[in-house]
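Undergrad: Please work out how this folds:
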Amino acid sequence: MKIETIICDIDGTLMSPGGGPFVDDKIKKVMIDLQKSGKTIVLASARIFQGVLPLALQIGMDIYGGYILSSNGTYAYDVKQKKILFCHEIKKEDALCFWEMGLKEGVDFGIAQPNYMVESGFSIGFYLDHFNCDVDVMITSDPKKYVNDIISKCSLSQEKEILDKAYNSLKEKIEENYPYNVIRSNDTFVDIVKKGCGKLEGLKELFTYVHLDFKEAAAIGDGNSDASMLQACAFSATLENGSKACKEVADIITPSYKEDGCLVFFEKIMHL
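TA: A predicted model of the protein is given here:
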């Protein structure tokens, strides 16, 4: 098996959820060594772009090359060339409509733009996400004033029990009436992206664009949104903290992120 490309989720995989913009030094060193050996890294995350770029720079992707796939597959970026490859935008009028729908269901709503996030509140999912992203947050009851740039995704956040009650209703209303997908990223966070977008779909578009091959790719991830990309690759891993969907398709299960389980995956890649 020849592995040329390594696809990595971030939260719950390379670090704890809400663990900040950087990996620890052990993981950093191994990821740099992999690139020095000729591997290409793709960081595929539900985080917005500003939450992934610091990590990409930490591990030298601006030197060795590599790609960011952020906002659950809607935004692709060539780190070395400093170039946006694609962005599947959400219409402003749709985002503002979803904002009102979310508030009626008792959840906070967020709109992701390049320069700052616009949010209706600072509940747990947004609170954790704030530590990951080098981006300002505007809390407002009047989003029309502050939404003035491209929108890569919208998000819902609330305590798990509240989000559990709201999720199915909002997913049904949005997916049946608008060209968007509603994706549960974790217990306290939901993303809304253009229909047909997701990590696997974004990877397919990226791989076509830059001539990479799933037959020469390995992936690691822990969430439900990672399962399809794990299944598509020649070799894949999830962690002990991974979802049931990931564990059903992964080739190996490593220790949890608390034990730096990703290092077991990287060691396997070194010897494939």
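
Undergrad: all contacts plus neighbour counts: C-alpha atoms, from now on.
TA: Will do.

Undergrad: Spell out the residue ranges of the strands in the stretch 1-150 of the chain.
TA: In the stretch 1-150 of the chain, the segments counted as strands under DSSP state E, counting those that start in this stretch are 5-8, 40-44, 67-70, 75-78, 83-87, 108-112, 116-119, 136-139.

Undergrad: which other residues reach the fourth one?
TA: Put plainly, it is strand 75-78. Residues outside strand 75-78 that contact it (Cα atoms under 8 Å, 6 or more residues apart in numbering): 49, 65-70, 83-88, 152, 202, 206.

Undergrad: and for comparison, fold this next one:
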Amino acid sequence: MSGVKAHPIQFVLSDMDGTLLRPDHSLSQRTIEAVRALREAGVFFSLATGRPPKAMLQQIEALGVDLPTAAFNGGTIVHPDGSFLVAHYLPREAAIATLALFGGQAEVEVWVFSGGDWLLHDPHGPMVPREQHGLGYPPVVVESFEPYLDCIDKIVAASNNAPLLVELEAQLQLKVDGQAQVSRSQPVYLDVTAMQANKGEALATLAEFLGVPLEHTAAIGDGGNDPAMFHRAGLSIAMGQAQEEVKRQADVVTGSNVEEGAAEAIERFILGAG
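TA: Next comes the predicted model:
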């Protein structure tokens, strides 16, 4: 897509990892100030991420977000007081099919998120330190995922073998078609959530909650789970380091997260600075 749409933006929904956050999961001062400038200009701002709600708290505080935020790719939308605006769980049958496929892969670590906890079998997996650093809290080791099958927020296949995750994404989409969303939030993470748990639905839900028409919204992201909100937003912005498939689905492309691309996009395309 090309060109910036003319509608004035009243609400911005942004991804976190790979977008607002630098590779070390930190927020730059420029990004914090850009979000502050948005809010001072009367533009609503919130977050949509694959993370659990409690893994967003530090960023919510740093950015001064006082609106509901979308966790688990939109499967859970949480008010600032912790109450739910929306909560969608992965259907039991889809969870069973997902766990069966992922569990048979030697190079894949299987993580289940339920009730605010990060559940896994092996706490020594090579991907665990990265995730723990990003989330800010440790996993809970369980012998079986069976007790949680009726209240799963998200299942993740984590692997440094990115091509394998691409193959698993295609295989699983056929198995859970119409039951679950399957998308790579990052090249090394394959997320499985409820059908309603996507960032496009989250954008629409939050826009309605705020009384903002979709044509007056903007979405910023970098991952395979972000085009869902690109397709609903009035203005869609892809990060510079995003894969070409993601960039093609955005209206404009900004700098990378190393280059503070989210702040640049806010300044240039929404506030009109620079």
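
Undergrad: re the thing from before, reformat the strands of the stretch 1-150 of the first structure as a markdown table; add mean neighbour count and distance to K194 of the first structure.
TA: Output for the strands of the stretch 1-150 of the first structure, formatted as a markdown table (neighbours: other Cα atoms under 10 Å; distance: least, Cα to Cα, whole Å):
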| stretch | mean neighbour count | distance to K194 of the first structure |
| --- | --- | --- |
| strand 5-8 | 24 | 22 |
| strand 40-44 | 25 | 17 |
| strand 67-70 | 28 | 13 |
| strand 75-78 | 22 | 11 |
| strand 83-87 | 15 | 10 |
| strand 108-112 | 27 | 13 |
| strand 116-119 | 22 | 18 |
| strand 136-139 | 16 | 23 |
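
Undergrad: Turn the ones you listed into JSON lines, including distance to E159 of the first structure.
TA: Shown next, in JSON lines, are the strands of the stretch 1-150 of the first structure (distance: least, Cα to Cα, whole Å):
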{"stretch": "strand 5-8", "distance to E159 of the first structure": "27"}
{"stretch": "strand 40-44", "distance to E159 of the first structure": "25"}
{"stretch": "strand 67-70", "distance to E159 of the first structure": "24"}
{"stretch": "strand 75-78", "distance to E159 of the first structure": "27"}
{"stretch": "strand 83-87", "distance to E159 of the first structure": "30"}
{"stretch": "strand 108-112", "distance to E159 of the first structure": "10"}
{"stretch": "strand 116-119", "distance to E159 of the first structure": "16"}
{"stretch": "strand 136-139", "distance to E159 of the first structure": "18"}
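
Undergrad: of those strands, which approaches I59 of the first structure most closely?
TA: Proximity to I59 of the first structure (Cα to Cα) singles out strand 40-44 among these, at 9.7 Å.

Undergrad: What are the contacting residues of that closest one?
TA: 4-10, 35, 52, 56, 61, 64-70, 72-73, 199.

Undergrad: so who does A228 of the second structure touch?
TA: A228 of the second structure sits next to N198, K199, G200, E201 when contact means Cα under 8 Å, 6+ apart.

Undergrad: can I get those in TSV with distance to A158 of the second structure and secondary structure?
TA: As requested, the contacts of A228 of the second structure are arranged in TSV below (distance: Cα to Cα, whole Å; DSSP: H, G, I helix; E, B strand; the rest coil):
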residue	distance to A158 of the second structure	secondary structure
N198	19	coil
K199	20	helix
G200	23	helix
E201	25	helix
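
Undergrad: what residue lies at the spatial centre of the second structure?
TA: Centroid-nearest residue in the second structure, with Cα atoms, centre = their mean: T49, separated by 2.5 Å.

Undergrad: Please say which position in the first structure it maps to.
TA: If you follow T49 of the second structure across to the first structure using TM-score structural alignment, you land on S45.

Undergrad: where do the helices sit along the stretch 51-200 of the first structure?
TA: Under the criterion DSSP state H, counting those that start in this stretch, the stretch 51-200 of the first structure contains helices at 61-64, 92-104, 124-132, 160-177, 199-210.

Undergrad: Mind reading off the mean deviation between the second one and the second structure?
TA: The superposed helix 92-104 of the first structure is, by mean Cα distance after the TM-score superposition for the first structure, a mean 3.7 Å from where its aligned residues fall in the second structure.

Undergrad: on contacts alone, who are the packing partners of that helix?
TA: On a contact count with 3 or more Cα pairs under 8 Å, 6 or more residues apart in numbering; DSSP states H and E, helix 92-104 of the first structure meets strand 108-112, helix 160-177.

Undergrad: residues in contact with it?
TA: Here helix 92-104 of the first structure makes contact (Cα under 8 Å, 6+ apart) with D108, F109, G110, I111, P143, K144, V147, I151, C154, L156, L170, I174.

Undergrad: isn't the third one right next to Q158, touching?
TA: No. Taking contact to mean Cα atoms under 8 Å, the distance of 11.3 Å between G110 of the first structure and Q158 leaves them out of contact.

Undergrad: just to revisit the earlier point, out of the strands of the stretch 1-150 of the first structure, which gets nearest to D251 of the first structure?
TA: Closest among the strands of the stretch 1-150 of the first structure, using Cα to Cα: strand 5-8, at 14.5 Å.

Undergrad: Provide the aligned range in the second structure for the closest one.
TA: Counting by TM-score structural alignment, strand 5-8 of the first structure falls onto residues 11-14 of the second structure.

Undergrad: In contact with G200 of the second structure, which residues?
TA: Per Cα under 8 Å, 6+ apart, neighbours of G200 of the second structure: D226, P227, A228, M229, F230, H231, R232.

Undergrad: now it: how far from M229 of the second structure?
TA: To M229 of the second structure, G200 of the second structure is 4 Å away according to Cα to Cα, to the nearest Å.

Undergrad: What of T49 of the second structure?
TA: From T49 of the second structure to M229 of the second structure the distance is 11 Å (Cα to Cα).

Undergrad: Kindly point out which residues are neighbours of both of these two.
TA: Residues touching both T49 of the second structure and M229 by Cα under 8 Å, 6+ apart: K199.

Undergrad: number of nearby residues for the residue nearest to I192 of the first structure when sequence neighbours are not counted?
TA: Setting aside the residues directly before and after it, I192 of the first structure is nearest to V182 in space (Cα to Cα, 6 or more residues apart in numbering), at 4.6 Å. Using other Cα atoms under 10 Å, V182 of the first structure has 24 other residues around it.

Undergrad: what does V182 of the first structure align to in the second structure?
TA: Using TM-score structural alignment, V182 of the first structure lines up with V182 in the second structure.
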